[in-house]
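Participant: build me a model:
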Amino acid sequence: MAPCSESQLRSASSSIRASASNSQLFVSYLFSSPSPNRILGISENTNALFLHPRSCMTTIEIKGALWRTYSDLSRNHTLQMAAALSYYFVLSLFPSLIFLSAVVAYLPVPDLFNQSLLLMSHFLPADAMGLVRRVLADVITPNRGAFLSLGILGTLWTASGGFAATIEALNIAYEVHDDRPFWKTRPLAIGLALVTGLLLLTALSVMVVGPRFGEWLAARVHLSALFVLLWPYIHWTIAIGFTVLAVEALYYLAPNVKQRFLATLPGAILAVGCWIGLSYLLGLYFRHFANFNKTYGTLGAAVALMTWLYWTAFAMLVGAELNSELAKITKKGKLQEKQQASSITRIDLAA
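Facilitator: Below you'll find the predicted structure:
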């Protein structure tokens, strides 16, 4: 066999180096991802919880997001923000209820407003609910027919003040700067007041009308007794679903970030769950352990109402903090996808 020439040796050496470089790039790409299955877009973790643009969020990522959410409660001064929001909520609560009562008066459901107040009493402290009833009775009863006039515009403007403060609080939770001008954020706050108000009104209507509607539907369509037995759970689930949808709309529209509507669902579920749980615990506390009337006198009802609004704001901000952390994971995943795609392109070009 004839010996190789010097040029052939150089050519063979270059080919070996190029092959080694390609192999190194591929191995680097392969192990830069937590799992080789990511190359095929397959998640090997069967405990994946939320759909994610790159594949699925793993259990480890979800646990990390929950832990960082807990840490952010202190870092972002969430308790202080909830206290500030409760003040704005007090100023906006009664105008919001007045506006909704004016709308309810024109719905074809008998005594819907009073039944809605009765339903709200399951969530509000008894003293606070008494205050709400007295104020609404004084304001609405003499002027019910005049509310859907020019005066309702002023009521809606006042009600939107709480949503304007919510926009600022959610921007802090999402850790973004809001550079939108006032002439954009204030109409947005009014729109949020309308959208969330109508969704919550729908939820209240479902809870109020639900029992009778289930009986009517079962008799009309000749449904089984099992449907009648399960209907109370079904209509409560529907009502909670509309409440979650209202919080989702708030998370999607209020902060100055671009996100998918479905991406706000985890935080909305957490917020509504926390709100229901905290409202129940507060109700137990006020009924059995606290008597604000003895401590604060005539201000007891107002203090009880502000306490409930404070924890309502806290629950909403906790959900926003969770969505913020999940959004960071999404952003990091997209960046990894771009880096991996760039590595594949380099391999193709080198080949």
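Participant: use CA for all of it now, contacts and neighbours both
Facilitator: Will do.
Participant: on the three-state scheme, Gln259 is what?
Facilitator: Going by DSSP: H, G, I helix; E, B strand; the rest coil, the secondary structure assigned to Gln259 is coil.
Participant: so it makes contact with Tyr252?
Facilitator: Yes - here Gln259 reaches Tyr252: they are 7.1 Å apart, a contact under C-alpha atoms under 8 Å.
Participant: between those two, which is the more surrounded one?
Facilitator: Shown here are Gln259 and Tyr252; by other C-alpha atoms under 10 Å, Tyr252 has more neighbours (19 against 15).
Participant: ok, how many other residues are close to the residue nearest to the more buried one when sequence neighbours are not counted?
Facilitator: Counting by C-alpha to C-alpha, 6 or more residues apart in numbering, Phe261 is the residue found nearest to Tyr252 once chain neighbours are left out, at 5.9 Å. Residues contacting Phe261 under the criterion other C-alpha under 10 Å number 13.
Participant: list the residues that contact Phe261.
Facilitator: Going by C-alpha atoms under 8 Å, 6 or more residues apart in numbering, Phe261 touches Glu248, Ala249, Tyr252.
Participant: same check, this time on Ala203
Facilitator: Ile238, Ala239, Ile240, Gly241, Phe242, Thr243.
Participant: tell me who's in contact with the fifth one.
Facilitator: If I follow you right, that is Phe242. Leu199, Leu200, Thr202, Ala203.
Participant: how about 6 Å then?
Facilitator: Ala203 (C-alpha atoms under 6 Å, 6 or more residues apart in numbering).
Participant: second input sequence below; structure requested for side-by-side comparison:
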Amino acid sequence: LNRVFGLRETRPWWRRQLLAIGVTLLIAAMIVVALSLLLVGPILGPWVERHHRVGSAVEIAWSVGRWLGAAAMMALVWATLYKLLPDHDLPWRVFAPGAAVGVVLWVSVSQGAAYVMTHLANFEATYGALAGALAVLFWMWLSNLTLVIGAELSQVANE
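Facilitator: The predicted structure follows:
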């Protein structure tokens, strides 16, 4: 990301390592929250409706809100990566366009990759037991590509 923003790394090695560990833990926690909204949401919404006698409008709002909440959490993940990883001190608002586009691209790429892997590609015939690992690596590569595209957009919008 330093290259995207045209920066030279000036932080010492130990600080970069501590930052990498801290960002990894922070991002993991944020992703757990986002996935919890998506995975637990379909169970929690009907349960709340049954036990607290709320209307169907609340269930619809919950259905939409959990997706928006997960998207907002992922946009925050992207913006956090753009803010903390490069060696700069730019305000958070600089990263909003790139984070928003990055998340939309990431969701699109993830859905597209899932479709290709389940319907079009026959990885198991070619790679055997390694098919799952290669599919995950392919998805991670695409995810990183969306991260860089979002960073490039933030840089262009900042100029």
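Participant: quantify their similarity with the TM-score.
Facilitator: Once superposed, the chains reach a TM-score of 0.90 (TM-score structural alignment, normalised by the length of the second structure), with 159 aligned residues with a C-alpha RMSD of 1.8 Å.
Participant: thinking again about what came up before, tell me which of the contacts of Phe261 of the first structure persist in the second structure.
Facilitator: Among those, the contacts conserved in the second structure (both residues aligned by TM-score structural alignment, their matches' C-alpha atoms under 8 Å) are Glu248, Tyr252.
Participant: and of the contacts of Phe261 of the first structure, the nearest to Val103 of the first structure?
Facilitator: For these, the closest approach to Val103 of the first structure (C-alpha to C-alpha) belongs to Ala249, at 20.5 Å.
Participant: look up how far Tyr310 of the first structure lies from the aligned partner of Trp106 of the second structure in the first structure.
Facilitator: When the first structure is aligned by TM-score structural alignment, Trp106 of the second structure is paired with Trp275. Distance of Trp275 of the first structure to Tyr310 of the first structure, given as C-alpha to C-alpha, to the nearest Å: 11 Å.
Participant: with Leu136 of the first structure instead?
Facilitator: From Leu136 of the first structure to Tyr310 of the first structure the distance is 21 Å (C-alpha to C-alpha).
Participant: those two - which one has more neighbours?
Facilitator: Tyr310 (22 against 15).
Participant: a strand runs through the more buried one, doesn't it?
Facilitator: No - under three-state DSSP, Tyr310 of the first structure sits outside any strand and is assigned helix.
Participant: tell me who's in contact with it.
Facilitator: Neighbours of Tyr310 of the first structure in contact, by C-alpha under 6 Å, 6+ apart: Ala82, Ala83, Ser86.
Participant: which outside residues touch stretch 81-91 of the second structure?
Facilitator: Leu1, Asn2, Glu9.
Participant: which part of the first structure matches that stretch?
Facilitator: Under TM-score structural alignment, the match for stretch 81-91 of the second structure is residues 250-260.
Participant: buried set for the matching stretch?
Facilitator: Leu250, Tyr251, Tyr252, Leu253, Ala254, Pro255, Asn256, Val257 (16 or more other C-alpha atoms under 10 Å).
Participant: quick one: the first one and Ala102 of the first structure, what's the gap?
Facilitator: Just to be clear, that refers to Leu250 of the first structure. Leu250 of the first structure is 23 Å from Ala102 of the first structure, by C-alpha to C-alpha.
Participant: and if you look at the fourth one?
Facilitator: As for Leu253 of the first structure, its distance to Ala102 of the first structure is 25 Å (criterion: C-alpha to C-alpha).
Participant: okay, now Ala57 of the second structure: neighbour count?
Facilitator: 10.
Participant: again with Ser74 of the first structure
Facilitator: Neighbour count for Ser74 of the first structure, taken as other C-alpha under 10 Å: 11.
Participant: same thing with Val135 of the first structure?
Facilitator: 12.
Participant: the second structure: which residue goes with that one?
Facilitator: Looks like Val135 of the first structure stays unaligned there (TM-score structural alignment).
Participant: helix or strand for Val135 of the first structure, which one?
Facilitator: Secondary structure from DSSP states H and E places Val135 of the first structure in helix 126-143.
Participant: show me what that helix is packed against.
Facilitator: Contact here means 3 or more C-alpha pairs under 6 Å, 6 or more residues apart in numbering; DSSP states H and E; on that basis helix 126-143 of the first structure packs against helix 300-350.
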